[in-house]
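Undergrad: Quick one, fold the following:
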Amino acid sequence: MEKCAKEGTLFMKAIGFYQGLPIDQPEAMLDLELPKPKAEGHDLLIKVLGVSVNPVDTKMRQDAPQTTTPQILGFDAVGVVAEKGAAVEQFEVGDRVYYAGSNQRPGSDEQYQLVDARLVSLAPDKLSVAQAAAMPLTSLTAYELLFDKLHFQRDRKQNVGQSLLVINGAGGVGSILIQLAKWAGLTVLATCSPKNDGWVKKMGADYTLDYHQDLKQQLAGLGYKQVDAIVILHSTADYFDLAADLIRPFGHVAGIVGTPNALPLTKLKDKAASFDWEFMFTKSKYHFQMATQGEALQFLARLFDAGLLQSTLMENIDSGINAENIRRAHQLVESNRMVGKVVVTGDFNGGK
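TA: I've put the predicted structure just below:
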């Protein structure tokens, strides 16, 4: 709830921290009250209704230096437009929207968030707040991997006959990547643990591979000595040699998780294969083709509403957006046992 302080300043609730700490420490997540921002220029001021926690949230919190101003995370949200800047034409106050935003600005773990309108889309009509809040960051990552990095055609069934190997198919990105790849006509092979086999097949994988066992041997048993493209969504350095061995000539390998170890890129030279990094925040950080992210989210919303993609929401903590519940969501993500996505919804009720 907003409240008026001295001199008429409006305040809002938020969840943040001043120092990166283990999530079980009390000051790792705090209920705060901050001045409510105002929309100008290309910005929308969005009243946040639901947020999701991603691995990037936990990593940014763990690595954060001590500061005197609060740090606010959150890079998946659904909300309602409360104000718009003078340069915004494509949205109106009251529109329900979804977005991932930028890692260069305060995130969505606050009651009202400023977001560049070019990064935003109307939310899918047929998804609930929680279902939609689960999707922006992972969907944009999957979209950019498939169509910007791996150069597959962005049309239904237009990539039939081509194969994609997904390392870590049960996670947030893998779960939507599999769906989008299947929509585009690819044959999808995805790694997972046996307990997540059903989920990965539900997402649309043609074949699942137990990552505890020899992956090359399993692929050979399915008749695959090489594949057209490989996406490494976990432990990039650990899987690079395998990817270099399995990728076809002139094929594409892509990763999303940085590594302190140098990758032996020369192993791709003989095949004239390429390696690409995907980082969903690059466009907003460098103000590069920013509107393409809003357009991608619009495109994805149409697929969600047509029933061609499904939300990967697995757990909804619906008792309010506050430090306790955001902490719980961070703990779930940090456990490395999450399948799909976790979302926190409800009123901002810190200090209740």
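
Undergrad: Please make it C-alpha for all contacts and neighbour counts, starting now.
TA: Will do.

Undergrad: which residues sit in contact with residue 28?
TA: Going by C-alpha atoms under 8 Å, 6 or more residues apart in numbering, residue 28 touches 16, 17, 19, 20, 21, 22, 327.

Undergrad: And for the first one, the neighbour number?
TA: One way to gauge burial is a neighbour count; for residue 16, by other C-alpha atoms under 10 Å, it gives 27.

Undergrad: Then the last one?
TA: Taking other C-alpha under 10 Å as the neighbour definition, residue 327 ends up with a count of 20.

Undergrad: Which elements pack onto the helix or strand hosting it?
TA: Assessed by DSSP states H and E, residue 327 sits inside helix 323-334. Identification of packing neighbours for helix 323-334 by 3 or more C-alpha pairs under 8 Å, 6 or more residues apart in numbering; DSSP states H and E yields strand 10-16, strand 43-53, helix 55-63, strand 341-345.

Undergrad: For those, give me a markdown table that also has distance to residue 155.
TA: Conversion of the helices and strands packed on helix 323-334 to a markdown table gives the following (distance: least, C-alpha to C-alpha, whole Å):
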| stretch | distance to residue 155 |
| --- | --- |
| strand 10-16 | 40 |
| strand 43-53 | 28 |
| helix 55-63 | 30 |
| strand 341-345 | 26 |
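
Undergrad: burial of residue 82, as a residue count?
TA: With other C-alpha under 10 Å as criterion, residue 82 counts 19.

Undergrad: Tell me which of the helices and strands packed on helix 323-334 lies nearest to residue 197.
TA: strand 341-345 (16.6 Å; C-alpha to C-alpha).

Undergrad: this one as well, want them side by side:
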Amino acid sequence: MKAIGYVAAGPVDAPDALGQFEVATPQIGPRDLLVAVKGVSLNPVDVKLRESRAPAEGPDILGFDAAGIVVEVGSDVTAYQVGDAVFYAGDVTRPGSNAEFQAVDERIVGRKPTSLDFTDAAGMPLTAITAWEMLFDAFRLTEGDGAGKSLLVIGGAGGVGSILIQLAKTLTKLTVIATASRPETRDWVREMGADHIVDHRGDVAQQVKDLGLAPEYVASLTGTEQHYPAILDLIAPRGHIALIDDPQGLDIGPAKFKALTLSWEFMFTRSMFATADMAVQRDLLNRVSAMLDAGTLRSTVTERVGQMSVETLLAAHSRQESGRVIGKQVLSGF
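TA: I've put the predicted structure just below:
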């Protein structure tokens, strides 16, 4: 089958940053589906791994969002059958979706929203899982909870921020504050449902205080190291900070005086360690799919890059690295 990957970690402008290869079609295990990939999207994790993770052997195939059609099922599969249309975010320890076919465990796969085509559907799984787990696993909120409390989303216009704002406004009673600086990103987070917008290029702590709010929850999706002092200043005592980026180091000592909780959200943890509750990701993806079809959530796709090729993927990686992507970029399959 055709696949696109890389043979050496490095910058996007390296001559061999990405290349197309012929590789064997994956062999599936008892709980696996073999999916004919019809759409993919790009996430910051693709860029991080291409830059820093050397392939163990042969080309490393990236891609952690996909939508496609099931063409083969493992002997122990119970939730899907050949011909089903599905979407998922994959497993960081297995070959990715930048290929004609991908093997994926059925427990982390959801049914594709019927209201979206394969390309647009591929833009939703990874960010939706991340946002859902942040709200309900990290913050330990329950649906309908949050009355009288607030959530600050740092990086509101990105892929995770775009769906996190929507989920918070749809499934909880939280007041949502989102950071955005450019006019177009401020408009976008307002469309997603943010109650208040603050400029992350300014004094974030003072802007939040000027709203008369001290958020109990802070979702730090980008620039955590830069914004950490402001977060400690503005967050409510006994508040909770959840982050997804990779700060070089955080001094947790000052968090003691407000008795804060700090945790990471990493949506690949369940698949990476084959946790007993892996199937909750299937359940939440099916819920997100139903909400998209019902119109209670909207797609966060803003850029359709074209059909998957070395050239289009390189363009998407470059665009992702610019830090100016609003929502999500998607590509159709080979």
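
Undergrad: before we move on, back to that, tell me which of the helices and strands packed on helix 323-334 of structure 1 sits nearest to residue 261 of structure 1.
TA: helix 55-63 (17.8 Å).

Undergrad: counterpart of that closest one in structure 2, which residues?
TA: Counting by TM-score structural alignment, helix 55-63 of structure 1 falls onto residues 44-52 of structure 2.

Undergrad: cool, and stretch 122-142 of structure 1?
TA: Using TM-score structural alignment, stretch 122-142 of structure 1 pairs with 111-131 in structure 2.

Undergrad: my read: residue 316 of structure 2 touches residue 42, true?
TA: Yes: counting by C-alpha atoms under 8 Å, residue 316 of structure 2 touches residue 42, with 7.0 Å between them.

Undergrad: Name the helix or strand for the residue positioned nearest the centre of structure 2, please.
TA: A centroid search over structure 2 (C-alpha atoms, centre = their mean) returns residue 127, at 2.5 Å, as the residue closest to the centre. Here residue 127 of structure 2 sits within helix 125-133, counting by DSSP H and E.

Undergrad: now residue 20 of structure 2
TA: Using DSSP H and E, residue 20 of structure 2 falls in strand 19-22.

Undergrad: just how off-centre is that strand within its chain?
TA: 26 Å (C-alpha atoms, centre = their mean, to the nearest Å).

Undergrad: top of the contacts of residue 28 of structure 1 by neighbour count?
TA: Going by other C-alpha under 10 Å, residue 16 tops these with 27 neighbours.

Undergrad: returning to that earlier point: mean per-residue distance, the strand holding residue 20 of structure 2 to structure 1?
TA: Its aligned residues in structure 1 lie a mean 1.0 Å from strand 19-22 of structure 2 after superposition (mean C-alpha distance after the TM-score superposition for structure 1).

Undergrad: In structure 1, which residues correspond to that strand?
TA: Counting by TM-score structural alignment, strand 19-22 of structure 2 corresponds to residues 30-33.

Undergrad: repeat for stretch 81-93 of structure 2
TA: Under TM-score structural alignment, the match for stretch 81-93 of structure 2 is residues 92-104.

Undergrad: repeat for stretch 233-242 of structure 2
TA: Under TM-score structural alignment, the match for stretch 233-242 of structure 2 is residues 245-254.

Undergrad: Outside of that stretch itself, which residues are in contact with it?
TA: Under C-alpha under 8 Å, 6+ apart, the answer for stretch 245-254 of structure 1 is 145, 149-150, 216, 225-232, 243, 271-278.

Undergrad: Mind doing that once more with 6 Å?
TA: Here stretch 245-254 of structure 1 makes contact (C-alpha atoms under 6 Å, 6 or more residues apart in numbering) with 150, 226-231, 271-277.

Undergrad: out of the residues you listed, who has the most neighbours?
TA: Counting neighbours by other C-alpha under 10 Å, residue 231 leads the contacts of stretch 245-254 of structure 1 with 30 neighbours.

Undergrad: secondary structure element for the equivalent of that residue over in structure 2?
TA: Alignment note: residue 231 of structure 1 maps to residue 219 in structure 2; criterion TM-score structural alignment. Using DSSP H and E, residue 219 of structure 2 sits within strand 217-220.

Undergrad: Quick one: the helices in structure 2, in order.
TA: 44-52, 118-121, 125-133, 159-171, 183-192, 204-210, 224-234, 269-272, 280-294, 310-321 (DSSP state H).

Undergrad: Tell me which of those approaches residue 143 of structure 2 most closely.
TA: Of all those, helix 159-171 comes closest under C-alpha to C-alpha, at 5.3 Å.

Undergrad: The residue lying farthest from the centre of structure 2 and residue 292 of structure 2, how far apart?
TA: Centroid-distance maximum for structure 2: residue 257 at 31.9 Å, with C-alpha atoms, centre = their mean. Residue 257 of structure 2 sits 42 Å away from residue 292 of structure 2, taking C-alpha to C-alpha, to the nearest Å as the criterion.

Undergrad: Residue 278 of structure 2 too?
TA: 22 Å.

Undergrad: Show me what residue 161 of structure 1 aligns to in structure 2.
TA: Matched by TM-score structural alignment, residue 161 of structure 1 corresponds to residue 148 in structure 2.

Undergrad: which ones are touching the residue nearest to its match when sequence neighbours are not counted?
TA: Distances taken as C-alpha to C-alpha, 6 or more residues apart in numbering put residue 174 closest to residue 148 of structure 2, at 6.9 Å, once the chain neighbours are dropped. Residues counted as contacts of residue 174 of structure 2 (C-alpha under 6 Å, 6+ apart) are 146, 147, 149, 150.
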